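Participant: sequence and computational prediction follow.
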Amino acid sequence: MKNNYNSEIWKEFRDNIIESDGYKCTACGKESSKTILQVHHTKYIKGRKLWEYASEDCVTLCKGCHAMEHGKIKPNYGWEYIGDEDLGGLIGECDNCGSHIRYIFHIYHEKWGALQVGTLCCDNLTDSREASNLIESVRRFESRKKNFINSMKWKSSKHFHSTKKNLFDIEIEEIDSYFCLTIHNKKSKKQYSTLELAKSSAFEAIESGKFVEYCLKNNISLPNKFKINNKL
């Protein structure tokens, strides 16, 4: 037997649920005076009529939120952040608003699937600051790197450049057409085509903590002051 949405018994049951939820959508909060309210079954049991459910299995939703719940229109809540990537330029497009984006944030909804969106849309749909926090972190990292590269603390001669970062000695030597990087007396096997690339590599290794991890893993003594600060 098909469910009858026009039956008096369903209308009475529906009205009771809506009254229990305070005459407003439980998802977006819109009141009955501003929208059409409907009752959504959180689960369906084969053979049961619409009104043959426990009240706890039914919730009041506005027409829009009800359509989102059934995947008829794209939901504006319930999304989960699952990853991100940097395209290196404004060559991407947000699946939600269509704007050009550099940083893509992958989000997922169990009833809609996956989207690739920009910072603002990611924050709005996931109801979080996942994207904004990441962008702020990237900008802070890039700003620090720029300051390190251009620092007045670099001591330079014709083929030799040196400084300190986080108590580590950093030396960059120009050999023929490439630059060689040494951090804390550990010479990198990689050859860099420019001085800026060598400086960037030194910054990233120390800023990210990877060089500290390398030292600890290989039983390389850290600077004394560094070890003291770590114990505090």
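Facilitator: Here it is on my side, so go on. Residues are numbered from 1 along each chain as shown.
Participant: make it CA atoms for all contacts and neighbour counts henceforth
Facilitator: OK.
Participant: grab the nearest non-local neighbour of residue 199.
Facilitator: Closest residue to residue 199 apart from its sequence neighbours, by Cα to Cα, 6 or more residues apart in numbering: residue 149 at 6.0 Å.
Participant: how close does the one you found get to residue 63?
Facilitator: Counting by Cα to Cα, to the nearest Å, the separation of residue 149 from residue 63 is 56 Å.
Participant: show me the contacts for the nearest residue to residue 172 once chain neighbours are set aside.
Facilitator: Spatially, and ignoring its direct neighbours in sequence, residue 172 is nearest to residue 181 (4.6 Å; Cα to Cα, 6+ apart). Residue 181 makes contacts with 170, 171, 172, 173, 187, 188, 190, 191, 198, 202, as judged by Cα atoms under 8 Å, 6 or more residues apart in numbering.
Participant: could you point out the longest helix of this structure?
Facilitator: helix 130-149 (DSSP state H).
Participant: against that first model, consider the following:
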Amino acid sequence: MKLYRQREWKAYCADQIKLHGGRCAHCLHGSPEVVLQVHHRIYVKGRMPWEYPYDECDVLCRGCHAKEHGIIMPSNDWELIAHDDLGGLDGECERCEQPLRYAHMVTHPNWGTMIVGEQCADKLTESTVGTEGHAAFLNYLNRRKTFVDSPKWDIAPNGGRSIERADIVIEIVPTDDGKFRFNLNDVKGKGDHRTLLEAQISAFDYVESGKATEYLAERRRRIAERNAANS
């Protein structure tokens, strides 16, 4: 699972709050002390919380949001849908109000979406999905950091570099406009990234997900079919 989905949720919430003029749609409170939350009027299975049209949601203060959902938060039927590393204690668990760095997004068919810590995620989902997912998430982050900082990178005079991972040669090259793009086994990439680090992260995620292996295998198959047809 890609781990940056909460940033999309935060951007969606920020846009909704702007559209609502920074006020609760029910009680109209909008002081800096008021915590505003996005309330989904309907829920569509399989749709991420930030994939709803603006007119299908309202912005409510925490009190009005609780009233809208029946005041009592359900204790079961929650599902974990994403994790995120905020980089510091920049978040707050919406269940216990403790500061958090590693955010877990959980959703309920009737209550909606919340950002919580791993322990609250465990309690709400009645499982160890929060703590286990957290451990897996940290493991993934550590492997990504090791990849970026690896001494095995061969650095080229033009600032590019290359490394082999999962039997794939990853080459990161600078573009003429100062950006970076990665190639796989001499197959030229198309997407540009603003920084070298962003290109390294994107290449790591693409290889780790297995999509790079699938893409290269499919490309080899198409080339073999084309050569057979021309012979």
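Facilitator: That came through, no problem. Since the model is a prediction, treat every value here as computed from it, not as a measurement.
Participant: report the mean deviation for the helix or strand harbouring the residue nearest to residue 172 of the first structure after fitting onto the second structure.
Facilitator: Element membership of residue 181 of the first structure, judged by DSSP states H and E, is strand 178-183. Taken over the aligned residues, the distance from strand 178-183 of the first structure to the second structure averages 1.9 Å (mean Cα distance after the TM-score superposition for the first structure).
Participant: before we move on, the earlier item: which among the contacts of residue 181 of the first structure end up buried?
Facilitator: Neighbour-count burial within the contacts of residue 181 of the first structure applies to 170, 171, 172, 173, 198, 202; the criterion is 16 or more other Cα atoms under 10 Å.
Participant: distance check, residue 183 of the second structure against residue 131 of the second structure.
Facilitator: 36 Å.
Participant: follow-up on the earlier one: closest to residue 208 of the first structure out of the buried ones among the contacts of residue 181 of the first structure?
Facilitator: Using Cα to Cα, residue 202 comes nearest to residue 208 of the first structure of these, at 10.2 Å.
Participant: verify the contact between that closest one and residue 170 for me.
Facilitator: Yes: using Cα atoms under 8 Å, residue 202 of the first structure makes contact with residue 170 at a distance of 7.4 Å.
Participant: what sits in contact with each of the two?
Facilitator: Common neighbours of residue 202 of the first structure and residue 170 (Cα under 8 Å, 6+ apart) are 181, 183.
Participant: the second structure: helices as residue ranges?
Facilitator: 5-19, 62-68, 118-125, 129-149, 196-208, 211-230.
Participant: tell me the angle the fifth one makes with helix 211-230.
Facilitator: With axes from the mean of the first three to the mean of the last three Cα atoms, to 10 degrees as the basis, helix 196-208 of the second structure and helix 211-230 are set at 70 degrees to each other.
Participant: quick one: helix 196-208 of the second structure to chain centroid distance?
Facilitator: 14 Å (Cα atoms, centre = their mean, to the nearest Å).
Participant: got the angle for it vs helix 129-149?
Facilitator: Using the same axes, to 10 degrees: helix 196-208 of the second structure against helix 129-149 is 120 degrees.
Participant: please name every helix or strand in contact with helix 196-208 of the second structure.
Facilitator: Packing partners of helix 196-208 of the second structure (3 or more Cα pairs under 8 Å, 6 or more residues apart in numbering; DSSP states H and E): helix 129-149, strand 168-174, strand 180-184.
Participant: mind redoing it with 7 Å?
Facilitator: strand 180-184 (3 or more Cα pairs under 7 Å, 6 or more residues apart in numbering; DSSP states H and E).
Participant: re earlier: CSV for the contacts of residue 181 of the first structure, including distance to residue 69 of the first structure?
Facilitator: Formatted as CSV, those follow (distance: Cα to Cα, whole Å):
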residue, distance to residue 69 of the first structure
170, 57
171, 59
172, 59
173, 62
187, 58
188, 55
190, 53
191, 55
198, 52
202, 50
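Participant: how much space separates the residue lying closest to residue 206 of the first structure once chain neighbours are set aside from residue 230 of the first structure?
Facilitator: The spatially closest residue to residue 206 of the first structure, leaving aside those adjacent along the chain, is residue 212, at 7.1 Å (Cα to Cα, 6+ apart). Plainly put, residue 212 of the first structure is 11 Å away from residue 230 of the first structure if you go by Cα to Cα.
Participant: more neighbours, these two?
Facilitator: Neighbour totals were compared for residue 212 of the first structure and residue 230, and residue 212 leads with 17 against 8 (other Cα atoms under 10 Å).
Participant: how close does residue 106 of the first structure sit to residue 136 of the first structure?
Facilitator: Distance, residue 106 of the first structure to residue 136 of the first structure, using Cα to Cα: 18 Å.
Participant: neighbour count for these two, which is higher?
Facilitator: Neighbours per residue (other Cα under 10 Å) separate residue 106 of the first structure from residue 136, with residue 106 holding more: 18 against 11.
Participant: so that one sits right up against residue 113, yeah?
Facilitator: No: taking contacts as Cα atoms under 7 Å, residue 106 of the first structure lies outside contact range of residue 113: 10.5 Å.
Participant: before we move on, back to that, dump the helices of the second structure to JSON lines, plus distance to residue 89 of the second structure.
Facilitator: Output for the helices of the second structure, formatted as JSON lines (distance: least, Cα to Cα, whole Å):
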{"stretch": "helix 5-19", "distance to residue 89 of the second structure": "15"}
{"stretch": "helix 62-68", "distance to residue 89 of the second structure": "21"}
{"stretch": "helix 118-125", "distance to residue 89 of the second structure": "14"}
{"stretch": "helix 129-149", "distance to residue 89 of the second structure": "15"}
{"stretch": "helix 196-208", "distance to residue 89 of the second structure": "23"}
{"stretch": "helix 211-230", "distance to residue 89 of the second structure": "33"}
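Participant: for residue 37 of the second structure, find the nearest of those helices.
Facilitator: Of all the helices of the second structure, it is helix 62-68 that lies closest to residue 37 of the second structure, at 6.4 Å by Cα to Cα.
Participant: I'm done for today, thanks for sticking with me.
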